[in-house]
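Asks: no sequence on this one, just coordinates:
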């Protein structure tokens, strides 16, 4: 049975085409649904969303530009003369380590971004979409991977100006940066978990700094472990940041530190295997 709508604003009924329930149903219920986007496409879409945030808030680039430059200048000229005789000699050892330190430090912003979106209620909308569930989190990590690459380019450019000369050439530098990006992508899952687990942005930052400071400073980033007390060497030599910085330093020096590269990739795989499922379980239950 068809029913026609009645005008409510004084419009002549002759000017309106009759609308039946069948015609409305035909308009509202499509015969063919659009294809569901695959996991890669949705992950890249959310990664692009993360980059658009930087476009609208360019101040977010401070941590991948000014902060790395400040670290390189400060530590090179502060400790170079005392530890290596001159800043130019010290930067050959320091720059790969500072590169690792800077990039791993900014991985915590992934957790902060996730926590902020949860507080704003954006994640509730994402969960209602017919997409691959992990793509939201993977998109954050992909967007931040580009920021890590930007920080690496900035620091290497400043280092070359200050006298850093990698014996490994372009291939060694590229290999070190790629290894660093792989590890940082895996490391970001830790902070993503904290972004889902903790209630406020300040809590995420506080816990992240409490973990990052011992890992980065108690490593071989600034000095060789042989100069440290024996009890401290036991921690430093088994620190994942030590393995990573040694691997990146070796690649840039022109060598192939197989053991350190294997350790770094092993740590990356372990981080994803442990914190990836935990993060997704928290996301599904949040």
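Replies: In hand now; what should we look at? Here the structure is a predicted model, which means the values were calculated and not measured.

Asks: alpha carbons only for contacts and neighbour counts from here, please
Replies: Will do.

Asks: tell me the contacts of residue 50?
Replies: When contacts are counted by Cα atoms under 8 Å, 6 or more residues apart in numbering, residue 50 is found next to 139, 140, 143, 144.

Asks: next secondary structure after the helix or strand harbouring residue 23?
Replies: Assessed by DSSP states H and E, residue 23 sits inside helix 21-28. Counting by DSSP H and E, the next helix or strand C-terminal to helix 21-28 is helix 39-56.

Asks: distance of residue 273 from residue 143?
Replies: Separation of residue 273 from residue 143 (Cα to Cα, to the nearest Å) stands at 21 Å.

Asks: between the two, which one's more packed in?
Replies: A side-by-side neighbour count of residue 273 and residue 143, using other Cα atoms under 10 Å, places residue 143 first with 23 against 13.

Asks: the more buried one contacts residue 43, correct?
Replies: No - using Cα atoms under 8 Å, residue 143 is not in contact with residue 43, being 9.7 Å away.

Asks: using the three-state scheme, assign residue 264.
Replies: The three-state label given to residue 264 by DSSP: H, G, I helix; E, B strand; the rest coil is helix.

Asks: now residue 256
Replies: Classified using three-state DSSP, residue 256 is coil.

Asks: which residues are in contact with it?
Replies: Contacts for residue 256 (Cα under 8 Å, 6+ apart) come out as residue 250.

Asks: another one to put next to it:
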């Protein structure tokens, strides 16, 4: 009769080391497959150019005024769309049996999940910096101080991290990466475009304005406009943090449970 030897519980320090190692694994893959960075590079700049020069004059009367209004919203939109890469990547790893191989190693069970999320947050940081740089070239100027800019940067990453748990949950429940992407964009497109990302709330139909004002996408976009352009306002910042905390509390719990069942 075979005797099974239980693997000792992994310490928090070792679990953190495993997580960072797997996060680095995900980032290093970009070196061998640069196409993975396209969603975080070409797509953001494409949205920035299209919305600024196609809709700028029609909505605001000038591309400069529109860029000042829209760039924080475009950054939010890009960050939310990019969270789908987390779910797609996890689903791809599951489909290819990566987690089966990792499960046989003496590592923290949640390290592959946490590593993927951390790597995608780093990619998000790159996309935000790229959009701010592109906006500056087109004429966008920061109207606040460096501390507010950093605060907006961190607030966006916290909010994107909270939304990424929804992507993780979808990745665990969907049958394949394609379904993750389809379901994710089906949810994110209407939520994003019914916020004040591209159009001020005052220019929307009356029945839509009520939703746009409470839409979490509008709230985080207003928070960034305050931190980067007009001066920080406590209300949207606090509401954005509350939304992030609520989304994390609900979807992180569900996603971790689904991850443990799936792996």
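Replies: Okay, I see it. Here the structure is a predicted model, which is why all the values come from computation and not from measurement.

Asks: on that earlier part again, where in structure 2 does the helix holding residue 23 of structure 1 fall?
Replies: Under the alignment (TM-score structural alignment), helix 21-28 of structure 1 falls on nothing in structure 2.

Asks: now that helix: buried residues?
Replies: In terms of neighbour count (16 or more other Cα atoms under 10 Å), helix 21-28 of structure 1 has no buried residues at all.

Asks: what do you get for stretch 245-264 of structure 1?
Replies: Judged by neighbour count (16+ other Cα under 10 Å), stretch 245-264 of structure 1 contains these buried residues: 245-254, 256, 260-261, 263-264.

Asks: could you measure from the closest residue to residue 221 of structure 1 other than its chain neighbours over to residue 105 of structure 1?
Replies: Among residues not flanking residue 221 of structure 1 along the chain, residue 97 sits closest, at 4.3 Å (Cα to Cα, 6 or more residues apart in numbering). Separation of residue 97 of structure 1 from residue 105 of structure 1 (Cα to Cα): 12 Å.

Asks: who's more crowded, the two?
Replies: residue 97 (25 against 18).

Asks: check contacts around the more buried one.
Replies: Counting by Cα under 8 Å, 6+ apart, residue 97 of structure 1 touches 220, 221, 222, 245, 246, 248, 249.

Asks: repeat that with 10 Å
Replies: Residue 97 of structure 1 makes contact with 91, 216, 219-223, 241-242, 244-249, according to Cα atoms under 10 Å, 6 or more residues apart in numbering.

Asks: residue in structure 2 matching it?
Replies: So residue 97 of structure 1 corresponds to residue 73, using TM-score structural alignment.

Asks: now the particular helix or strand that has its match in it on structure 1. Mean distance?
Replies: In this assignment (DSSP H and E), residue 73 of structure 2 forms part of helix 63-82. Taken against structure 1, helix 63-82 of structure 2 registers an average deviation of 0.8 Å after superposition, with mean Cα distance after the TM-score superposition for structure 1.

Asks: just how off-centre is that helix within its chain?
Replies: 14 Å (Cα atoms, centre = their mean, to the nearest Å).

Asks: same question for stretch 179-186 of structure 1.
Replies: Using Cα atoms, centre = their mean, the offset of stretch 179-186 of structure 1 from its chain centre is 9 Å.

Asks: same thing with stretch 59-66 of structure 2?
Replies: So, by Cα atoms, centre = their mean, the centroid of stretch 59-66 of structure 2 is 27 Å from its chain's centroid.

Asks: got the contact list for it?
Replies: The contact list for stretch 59-66 of structure 2 (Cα under 10 Å, 6+ apart) reads 51-58, 67, 69-70, 138-141, 198-200, 203.

Asks: show me which of the residues you listed are buried.
Replies: 51, 52, 55, 56, 67, 69, 70, 140, 141, 198, 199, 200.

Asks: tabulate these in a markdown table, adding columns for distance to residue 210 of structure 2.
Replies: Shown next, in a markdown table, are these (distance: Cα to Cα, whole Å):
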| residue | distance to residue 210 of structure 2 |
| --- | --- |
| 51 | 24 |
| 52 | 26 |
| 55 | 23 |
| 56 | 24 |
| 67 | 25 |
| 69 | 20 |
| 70 | 20 |
| 140 | 29 |
| 141 | 30 |
| 198 | 17 |
| 199 | 14 |
| 200 | 13 |
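
Asks: just these now: which is nearest residue 253 of structure 2?
Replies: Residue 253 of structure 2 lies nearest to residue 198 out of those, by Cα to Cα, at 32.3 Å.

Asks: got the contact list for the counterpart of residue 114 of structure 1 in structure 2?
Replies: Taking TM-score structural alignment, the alignment pairs residue 114 of structure 1 with residue 90 from structure 2. By Cα under 10 Å, 6+ apart, the contact set of residue 90 of structure 2 is 96, 98-99, 112-113, 116-117, 167-172, 176-177, 180, 259.

Asks: same deal with residue 180 of structure 1?
Replies: Per Cα under 10 Å, 6+ apart, neighbours of residue 180 of structure 1: 99-100, 103-104, 148-149, 152, 174, 244-245, 247-248, 264-265, 268.

Asks: at 7 Å what do you get?
Replies: Contact analysis of residue 180 of structure 1 by Cα atoms under 7 Å, 6 or more residues apart in numbering lists residue 100.

Asks: which residue lines up with it in structure 2?
Replies: Aligned by TM-score structural alignment, residue 180 of structure 1 pairs with residue 156 of structure 2.

Asks: for residue 133 of structure 1, grab the count of nearby residues.
Replies: Neighbourhood size, residue 133 of structure 1 [other Cα under 10 Å]: 18.

Asks: can you tell me how far it sits from residue 37 of structure 1?
Replies: Using Cα to Cα, residue 133 of structure 1 is found at 12 Å from residue 37 of structure 1.

Asks: show me what residue 199 of structure 2 lines up with in structure 1.
Replies: Residue correspondence, TM-score structural alignment: residue 199 of structure 2 in this structure matches residue 223 in structure 1.

Asks: where does that match sit: helix, strand or coil?
Replies: Secondary structure, three-state DSSP: residue 223 of structure 1 is coil.

Asks: measure it to residue 217 of structure 1 for me?
Replies: Here the criterion is Cα to Cα. By it, residue 223 of structure 1 lies 10 Å from residue 217 of structure 1.

Asks: cool, residue 186 of structure 1 as well?
Replies: 20 Å.

Asks: kindly report the same for residue 161 of structure 1.
Replies: 25 Å.
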